[in-house]
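> have a look; sequence and predicted model below, questions after that.
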Amino acid sequence: MNIAIVGATGLVGRTFLQILDERNISIDRLYLYASKRSAGTVVTFQDQSYTVMETTTANIIDKDIDIALFSAGSTVSTTFARDFVSIGAVVIDNSSAFRMDPQVPLVVPEVNPDDVLQHQGIIANPNCSTIQSVVPLTVVQHLWDIKRVDYTTYQAVSGSGQQGIDDFDRTAEGESPQLYPYPIYNNVIPQIDRFESTNFTFEEHKMIQETQKILHKPDLAVSATCVRVPVKHAHSVSMIIELIKEPDLERLREQLHATPGIEVIDDPEQQQYPMPLFAANQDAIVVGRIRKDLYNPCLLHMFCSADNIRKGAALNAIQILEVVDKKILRK
């Protein structure tokens, strides 16, 4: 399999390489792309040296590429994704550029792997907070019909890339922020991305619309409040889920335990629950704080944490790559 990585020198790009190595993905040819600023950088992967190329049409159209992993932002994806498609590659895009395009599958492999079969050259990787939420949500949905979901997110600064980490470090030293509107150190900011006319942010709209699309429930009532918190790695999400009928919590815990990609940590007596501390640098989505509402027995509360760079971006994309390889390339 011939693989290209666009945005190879960024946080997610470097994690692509790490996970490709960890999962022993068979690679015949590897092409690394980045901005003009990073072109010429030499990257070592599996004892071989690769020179990063500038992302240009001329550097793409003469290559033999099966899959292109993108994590370089929406503008780069919009500009160059179809160049890769034109040479026969399947693009797996980590930006928001194509997620809500009805012609582009939006895929979390534990939830809707067969949606990759509908691709027309591009497959979208969902928002990091959406990914970690819909995996346990799907377990709930398989047991009982969901009427409504309300999210509150606690999103790490690495969700803004290296600039977010730099702003955390900068404001921890008492300097002024350069990325966020306020210091993030010792603070929480209830704004991620721009505000829309609804007074919801673009990030919140992404979680709402992506959840509906991935679960194939376009009329599902979903709401979200997305908050940036002073944590470097791993997002957390609080979910309040309204069901048609009262859930059986023991049955739910059993199903969550049996679901690949989920680790249940839910022992209040021992003060065991999901935290970024347990999720950072791990592949699993950690789920806990599972309980019924005190006033409405059909309301279910859950909390999850997951590494936003691994499962929330690079790992999910490479799991999509594995599904494409199995269901499409090998046929």
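Perfect, thanks for sending it.
> drop to CA atoms for contacts and neighbour counts, all remaining ones
Will do.
> can you show me the helices along the stretch 151-300 of the chain?
Ranges of helices in the stretch 151-300 of the chain, per DSSP state H, counting those that start in this stretch, are 162-172, 202-214, 249-257, 276-279.
> quick one: buried residues of the first one?
Buried residues in helix 162-172, defined by neighbour count with 16 or more other C-alpha atoms under 10 Å: 164-172.
> out of those residues, the closest to C226 would be?
G164 (15.6 Å; C-alpha to C-alpha).
> which one's the longest helix in the chain?
helix 128-143 (DSSP state H).
> so what touches it?
Helix 128-143 is contacted by residues 108, 110-111, 146, 153, 155, 207, 210-211, 214-215, 235-237, 239, 252, 255-256, 259, 262, 285, 287, 304-306, 308-309, 311-313 when judged by C-alpha atoms under 8 Å, 6 or more residues apart in numbering.
> thinking again about what came up before, just send the buried residues of helix 162-172 back as TSV, with distance to I25 too.
Converted to TSV, these look like this (distance: C-alpha to C-alpha, whole Å):
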residue	distance to I25
G164	30
I165	29
D166	32
D167	35
F168	34
D169	35
R170	38
T171	40
A172	39
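> from those residues, pick the one nearest D193.
The nearest member of the buried residues of helix 162-172 to D193, counting by C-alpha to C-alpha, is G164 at 12.6 Å.
> isn't the closest one up against S158?
Yes - counting by C-alpha atoms under 8 Å, G164 touches S158, with 5.5 Å between them.
> isn't A34 right up against T51?
No - judged on C-alpha under 8 Å, A34 makes no contact with T51 at a distance of 10.3 Å.
> okay, these two: which has more neighbours?
Neighbours around A34 and T51, counted as other C-alpha atoms under 10 Å, are more numerous at A34. The numbers are 25 against 15.
> excluding its backbone neighbours, what's nearest the more buried one?
G7 (4.6 Å; C-alpha to C-alpha, 6 or more residues apart in numbering).
> so who does that neighbour touch?
Taking C-alpha under 8 Å, 6+ apart as the test, what G7 contacts is 13, 32-35, 70-72.
> can you select the buried ones among the contacts of helix 128-143 for me in PyMOL?
Buried members of those, defined by 16+ other C-alpha under 10 Å, are picked up in PyMOL with:
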select buried, resi 108+110+111+146+153+155+207+210+211+214+215+235+236+237+239+252+255+256+262+285+287+304+305+306+308+309+311+312+313
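> the strands in the stretch 201-331 of the chain, which residues?
Listed in chain order, the strands of the stretch 201-331 of the chain (DSSP state E, counting those that start in this stretch) span 221-228, 235-243, 262-264, 285-292, 299-306.
> and here is the other one:
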Amino acid sequence: MGYTVAIVGATGAVGTQMIKMLEESTLPIDQVRYLSSSRSAGKVLAFKEQEVTVELTTEDSFEGVDIALFSAGGSTSAKFAPYAVKAGAVVVDNTSHFRQHPDVPLVVPEVNAHALENHNGIVSCPNCSTIQMMVALEPIRQKWGLSRIIVSTYQAVSGAGQSAINETQDQLKQVLNEGINPKDVTANILPSGGDKKHYPIAFNALPQIDVFTDNDYTYEEMKMTKETKKIMEDDNIAVSATCVRIPVLSAHSESVYIETKEVAPIAAVKEAIVAFPGAVLEDDPSQQIYPQAVNAVGSRDTFVGRIRKDLDQENGIHMWVVSDNLLKGAAWNSVQIAETLHEKGLVRPTTALKFELN
């Protein structure tokens, strides 16, 4: 007998990829339900060549649902995820709302699938930039330990949603087809829709993703810091991030510097990455082979290359990490969590509701 799976935010950039990942999934599925806001309700989408009408998300939408995948924004998860749990579903939430909740496991299946054992009805999917870094670093952490991580991200505009993709394409057309100066193109979304000012992304790099916190780091940067510590179950790892948006449509790239607790030979590091599930080594400088965003689009894997010793720090290592932010960074990681819950026999009603109903 298969599951009834609901996708909340089914018409969004991540939701459409969730549908694709479910179509390719090993998860036994009897029925899918697509949920959205009133703006998209009534649309008809496909699932394995069958037509499915998108429904309005309400408090009563989750009766009979076994697994609910959420990717419609934090406020939607905050409002409706507890109702899904109350109805007996397990929620896999792709927003930031529950990531630091003490009763919610934050999971990258290749790294900490054991955290699912104690879920209370909601499982959180980490930030896209955190996920790919965890896949790249976990094989190193397992063998040599980690004491420090410094990461600079080069993030695609799809991480800010379909509207950011559209605006980027419009800006590029304004510059290339209409001859408008990049400084003067129309900008209404980036670097953060919720902030006071908006800047062009075409032919630009914006060192701001999300709004700034009181310590002058952005929320995106603090997400990477806090999520890394929670996933790796180690508050002593020093983590610092600088997150930058660049005019690439899909696939995030990261320059990662780490310091290991024990000195790690580079050849052995490469071997560990090759052996780790979900990680692909692309590292041959003599042939100019290294991870690239255009090659990562459409793949579930995380690509790692440019692995080299720091010139001054014996236990320091530099690397370059690339992954499709809409797949491994969101939709695939969410579906992978659902598959793992099934494999572990953890798709089950919770015994007590630990999340407040709005």
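Looks like it came in fine. What you see is a predicted model, and the numbers here were worked out from it, not measured in a lab.
> for the helices of the stretch 151-300 of structure 1, give me JSON lines that also has distance to D47 of structure 1.
Formatted as JSON lines, these follow (distance: least, C-alpha to C-alpha, whole Å):
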{"stretch": "helix 162-172", "distance to D47 of structure 1": "26"}
{"stretch": "helix 202-214", "distance to D47 of structure 1": "38"}
{"stretch": "helix 249-257", "distance to D47 of structure 1": "38"}
{"stretch": "helix 276-279", "distance to D47 of structure 1": "29"}
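> in stretch 31-47 of structure 2, what counts as buried?
32-37, 40-41, 45.
> what range does it cover in structure 1?
Aligned using TM-score structural alignment, stretch 31-47 of structure 2 spans residues 29-45 in structure 1.
> which residues are contacting that stretch?
Applying C-alpha under 8 Å, 6+ apart, the contact partners of stretch 29-45 of structure 1 are 1-9, 17, 49-55, 72.
> from those residues, list just the buried residues.
By neighbour count, with 16+ other C-alpha under 10 Å, those hold 2-9, 17, 52-55, 72 as buried.
> next, format these as JSON lines and append secondary structure and distance to V323 of structure 1.
Shown next, in JSON lines, are those (DSSP: H, G, I helix; E, B strand; the rest coil; distance: C-alpha to C-alpha, whole Å):
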{"residue": "N2", "secondary structure": "strand", "distance to V323 of structure 1": "15"}
{"residue": "I3", "secondary structure": "strand", "distance to V323 of structure 1": "15"}
{"residue": "A4", "secondary structure": "strand", "distance to V323 of structure 1": "17"}
{"residue": "I5", "secondary structure": "strand", "distance to V323 of structure 1": "17"}
{"residue": "V6", "secondary structure": "strand", "distance to V323 of structure 1": "20"}
{"residue": "G7", "secondary structure": "coil", "distance to V323 of structure 1": "22"}
{"residue": "A8", "secondary structure": "coil", "distance to V323 of structure 1": "22"}
{"residue": "T9", "secondary structure": "coil", "distance to V323 of structure 1": "25"}
{"residue": "L17", "secondary structure": "helix", "distance to V323 of structure 1": "18"}
{"residue": "V52", "secondary structure": "coil", "distance to V323 of structure 1": "27"}
{"residue": "M53", "secondary structure": "strand", "distance to V323 of structure 1": "27"}
{"residue": "E54", "secondary structure": "strand", "distance to V323 of structure 1": "28"}
{"residue": "T55", "secondary structure": "coil", "distance to V323 of structure 1": "26"}
{"residue": "A72", "secondary structure": "coil", "distance to V323 of structure 1": "22"}
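> how about A293 of structure 2, what's its partner in structure 1?
Match for A293 of structure 2 (TM-score structural alignment): P276.
> hmm, that match is touching A306, no?
Yes - contact between P276 of structure 1 and A306 holds when scored by C-alpha under 8 Å: they sit 6.9 Å apart.
> mutual contacts of these two, please.
234-236.
> which among those gets closest to Q271 of structure 1?
S236 (16.9 Å).
> check contacts around S305 of structure 1.
132, 234-237, 274-276, 278-279, 285-287.
> so what corresponds to it in structure 2?
Using TM-score structural alignment, the partner of S305 of structure 1 in structure 2 is V322.
> cool, and G10 of structure 1?
Match for G10 of structure 1 (TM-score structural alignment): G12.
> neighbours of that match, how many?
Per other C-alpha under 10 Å, the neighbour tally for G12 of structure 2 reads 17.
> what of the one 10 residues further on?
In terms of burial, L22 of structure 2 registers 24 neighbours under the definition other C-alpha under 10 Å.
> that one maps to what in structure 1?
In structure 1, the residue paired with L22 of structure 2 according to TM-score structural alignment is L20.
> give the buried residues for the host helix or strand of its match.
Using DSSP states H and E, L20 of structure 1 maps to helix 11-22. Under the neighbour-count criterion of 16+ other C-alpha under 10 Å, helix 11-22 of structure 1 has 11-13, 15-20 buried.
> can you check stretch 323-331 of structure 1 too?
323-324.
> now the end-to-end length of that stretch.
End-to-end distance for stretch 323-331 of structure 1: 12 Å, by C-alpha to C-alpha, to the nearest Å.
> that older thread, deepest-packed of the strands of the stretch 201-331 of structure 1, please.
Mean neighbours per residue, mean count of other C-alpha atoms under 10 Å, is largest over the strands of the stretch 201-331 of structure 1 for strand 299-306, with a mean of 25.
> mean per-residue distance, that one to structure 2?
After superposition onto structure 2, the mean distance of strand 299-306 of structure 1 to its aligned counterpart is 0.6 Å, using mean C-alpha distance after the TM-score superposition for structure 1.
> the residue nearest the centre of structure 2 and Y290 of structure 2: what is the separation?
Structure 2 has C128 as the residue nearest its centroid, 2.4 Å off, counting by C-alpha atoms, centre = their mean. Distance, C128 of structure 2 to Y290 of structure 2, using C-alpha to C-alpha: 20 Å.
> I'd say K230 of structure 2 and V108 touch.
No - the pair K230 of structure 2 / V108 is not scored as a contact, 11.1 Å apart, by C-alpha under 8 Å.
> just to revisit the earlier point, how about the helices of the stretch 151-300 of structure 1, which one is nearest K326 of structure 1?
For K326 of structure 1, the closest of the helices of the stretch 151-300 of structure 1 is helix 202-214, at 20.5 Å, according to C-alpha to C-alpha.
> and the closest one, which stretch of structure 2?
Counting by TM-score structural alignment, helix 202-214 of structure 1 sits on residues 219-231 of structure 2.
> and for K261 of structure 2, the neighbour number?
K261 of structure 2, neighbours per other C-alpha under 10 Å, totals 15.
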